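Chemist: Here is a sequence with its predicted model. Questions after.
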Amino acid sequence: MPSSHPADEFRFQDAQEDEKQKKRAPWGVMALVLLTGLALIRNGSGEFDVGPPQPASAAAADHTPEASADAPAPLIFSPAERIRIKGIQVDAPVIPVGLDPEGWVDAPPPEDPNLAGWFTGAVSPGEKGTAVIVGHVDNQQGPAVFYGLGSLEKGNHVEVRRKDKKTAIFEIYGIEVFDKENFPGKRVYGNSGTPELRVITCGGGFTEQSGYDGNVVAFARLTAVR
């Protein structure tokens, strides 16, 4: 797998133009992982009789919603510790993930199916900007933490407990699957100026040669803090 892809990097950097001065900004590398298809879930097997659910067309995000008048103020930085998504029975610890020795975004260890990763190159969940949490769709033993991600609907909630003991609650406003060869970096990672969250796993079709050919992405915005 090549370590660079100028066209994809340019497309992503254009989406993040207003974030150039942020100290946590190895975004180009993360975009390349998703855009060129080095699967977040390298060991996803895709070998089960029933594959993971895929988002319905009606769940697509129409646009990035504007913050409502009663939206909570953005939080300060604090690492993510746990993610809960009641709609798909997810209650999993979150570990920080960065870059592996080859310069790609690392994924949580595939041996533990109930584990998610918060990408430390992005903001923390609840901060102004777009936070990113990734997880496996499956492994050799069966479904993993985000197997059911594609079945979520608009209005479902994602709760992320942070190290400061605050829980950031996000409401999903879109859930889509994107072909990794045409991954819309600007849509997924663009900063709307408000606290947002993306939850990402593998999805789409599967072949033994290439693995999953897409990524399922849940788009969500901060609606409450407790």
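Modeler: Good, I have the coordinates. Numbers count the residues shown, from 1 in each chain.
Chemist: C-alpha only now, for contacts and for neighbours.
Modeler: OK.
Chemist: Now do the helices in the protein.
Modeler: 6-15, 27-36, 185-189 (DSSP state H).
Chemist: Throw those helices into a markdown table and include mean neighbour count, thanks.
Modeler: As requested, the helices of the chain are exported to a markdown table (neighbours: other Cα atoms under 10 Å):
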| stretch | mean neighbour count |
| --- | --- |
| helix 6-15 | 16 |
| helix 27-36 | 22 |
| helix 185-189 | 19 |
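Chemist: A further structure is provided below for comparison with the first:
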Amino acid sequence: MADAATDTERASSAHRAKGARSGLTTVVLGIVVGIVLIGHGLAQRSDGPPEPPTAASVFADDGAPTADPMERSVPTRVRIPAIGVNAAMMPLEASASGELAVPPPDKADMAGWHDGGVTPGQLGTAVVLGHVDSRDGPAVFYDLGRLRKGATIEVARKDGRTAVFTVYGIDMYDRTSFPSKQVYTDAHRPELRVITCGGTFTPGTGYSSNVVVFARLTASR
């Protein structure tokens, strides 16, 4: 495992409040560059984080119905059966300058959600992110690049309900040309973005890219 220059991870984002249908106030993240997750260089090894294949980046609406929006409720756990994720969640706040925090390095097994925006299942675009690796090895979203369209993401909530999302796209973007509008702009349906880092690791600057999973709410229980 390569040595990392730092354990500090940061996510650069500017956000603005926006009115959404049904009277909810949501947050749109206007990311200038991709989320910066400075990891520990496992991508330099043959067993480094997987990357989505080019074919996975083709976005197509498969006609699956979108479930009705859910009321706001704090997410407590995220499960992605296809890649073995079953992780507790913690809230992540944006600073006054618009920098979005990520889970601290000693909580690399946890996922975080942007609590300044909608919660998973609400109308709009909820954002979940987490580490790809740590000093101890693979972290919570190490295998995110293995996901394929049609996979299920389940988010357990404090109200006892579970929001079930279906993946309809996955791609990897260079941080310097990150398509913020496509990734973060609020949709007119309940959507989810799950993000980690990927691409080439460079000591001092971290990973060059972000893996982004796009999913929509298809059920609740």
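Modeler: That came in fine, so what should we check first? Owing to the predicted nature of the structure, the values given are computational and were not obtained by experimental measurement.
Chemist: Need the TM-score between these chains.
Modeler: Here the TM-score for the pair of chains, by TM-score structural alignment, normalised by the length of structure 2, is 0.84; 206 aligned residues with a Cα RMSD of 2.5 Å.
Chemist: re the thing from before, among the helices of structure 1, which is nearest V137 of structure 1?
Modeler: helix 27-36 (14.8 Å; Cα to Cα).
Chemist: who touches that closest one?
Modeler: 4-5, 8-9, 12-13, 39-40, 103-105, 121-122, 180-183, 185, 215 (Cα atoms under 8 Å, 6 or more residues apart in numbering).
Chemist: just stretch 204-213 of structure 1 next, same as before
Modeler: Here stretch 204-213 of structure 1 has contacts from 37, 39, 42, 44-46, 54, 177-180, 202-203, 214-216, using Cα under 8 Å, 6+ apart.
Chemist: residues contacting Y168 of structure 2?
Modeler: F59, A60, D61, D62, K149, G150, F214, A215, R216.
Chemist: Most neighbours out of these, which is it?
Modeler: R216 (29 neighbours; other Cα atoms under 10 Å).
Chemist: Can you check which strand is longest in structure 1?
Modeler: Ranked by number of residues, the top strand in structure 1 under DSSP state E is strand 211-225.
Chemist: Now the alignment partner in structure 1 of V155 of structure 2: closest residue in space, sequence neighbours ignored.
Modeler: V155 of structure 2 maps onto V160 of structure 1 when the alignment is built from TM-score structural alignment. Using Cα to Cα, 6 or more residues apart in numbering and skipping the chain neighbours, the partner closest in space to V160 of structure 1 is I83 (4.5 Å).
Chemist: In this model V158 seems to touch the one you found, though I could be wrong.
Modeler: Yes - assessed by Cα atoms under 8 Å, I83 of structure 1 is found in contact with V158 at 7.1 Å.
Chemist: Need the residues touching each of these two.
Modeler: Shared contacts of I83 of structure 1 and V158, defined by Cα under 8 Å, 6+ apart, are absent.
Chemist: Would you map the strands across structure 1?
Modeler: Per DSSP E, structure 1 carries strands over the ranges 80-85, 90-97, 116-119, 129-135, 138-139, 142-143, 157-162, 167-179, 195-207, 211-225.
Chemist: re the thing from before, quick check: the longest strand of structure 1 aligns to which part of structure 2?
Modeler: The alignment of strand 211-225 of structure 1 onto structure 2 (TM-score structural alignment) spans residues 206-220.
Chemist: how much space between the most centrally placed residue in structure 2 and A11 of structure 2?
Modeler: Nearest residue to the geometric centre of structure 2 (Cα atoms, centre = their mean): V194, 2.2 Å. Per Cα to Cα, to the nearest Å, V194 of structure 2 is found 14 Å from A11 of structure 2.
Chemist: rewinding a little: counterpart of the residue nearest to the centre of structure 2 over in structure 1?
Modeler: So V194 of structure 2 corresponds to V199, using TM-score structural alignment.
Chemist: So its match is in contact with V134, correct?
Modeler: Yes - under the criterion of Cα under 8 Å, V199 of structure 1 makes contact with V134 at 5.8 Å.
Chemist: So which bits of stretch 114-128 of structure 1 are buried?
Modeler: Neighbour-count burial for stretch 114-128 of structure 1, counted by 16 or more other Cα atoms under 10 Å, picks out 114-128.
Chemist: Nearest to K166 of structure 1 among the residues you listed?
Modeler: Nearest to K166 of structure 1 among the buried residues of stretch 114-128 of structure 1, counting by Cα to Cα, is G126 at 9.4 Å.
Chemist: what residue of structure 2 takes the place of the closest one?
Modeler: In structure 2, G126 of structure 1 lands on G121 (TM-score structural alignment).
Chemist: try P108 of structure 1
Modeler: Structural alignment (TM-score structural alignment) places P108 of structure 1 against P103 in structure 2.
Chemist: Quick one: end-to-end length of stretch 65-74 of structure 2, please.
Modeler: 24 Å.
Chemist: Just the buried positions in it, please.
Modeler: A67, P69, M70, R72, S73, V74.
Chemist: which residues touch the counterpart of P55 of structure 1 in structure 2?
Modeler: Taking TM-score structural alignment, P55 of structure 1 has P52 as its aligned residue in structure 2. With contacts defined as Cα under 8 Å, 6+ apart, the neighbours of P52 of structure 2 are G145, R146, L147, I170, D171, M172, V211.
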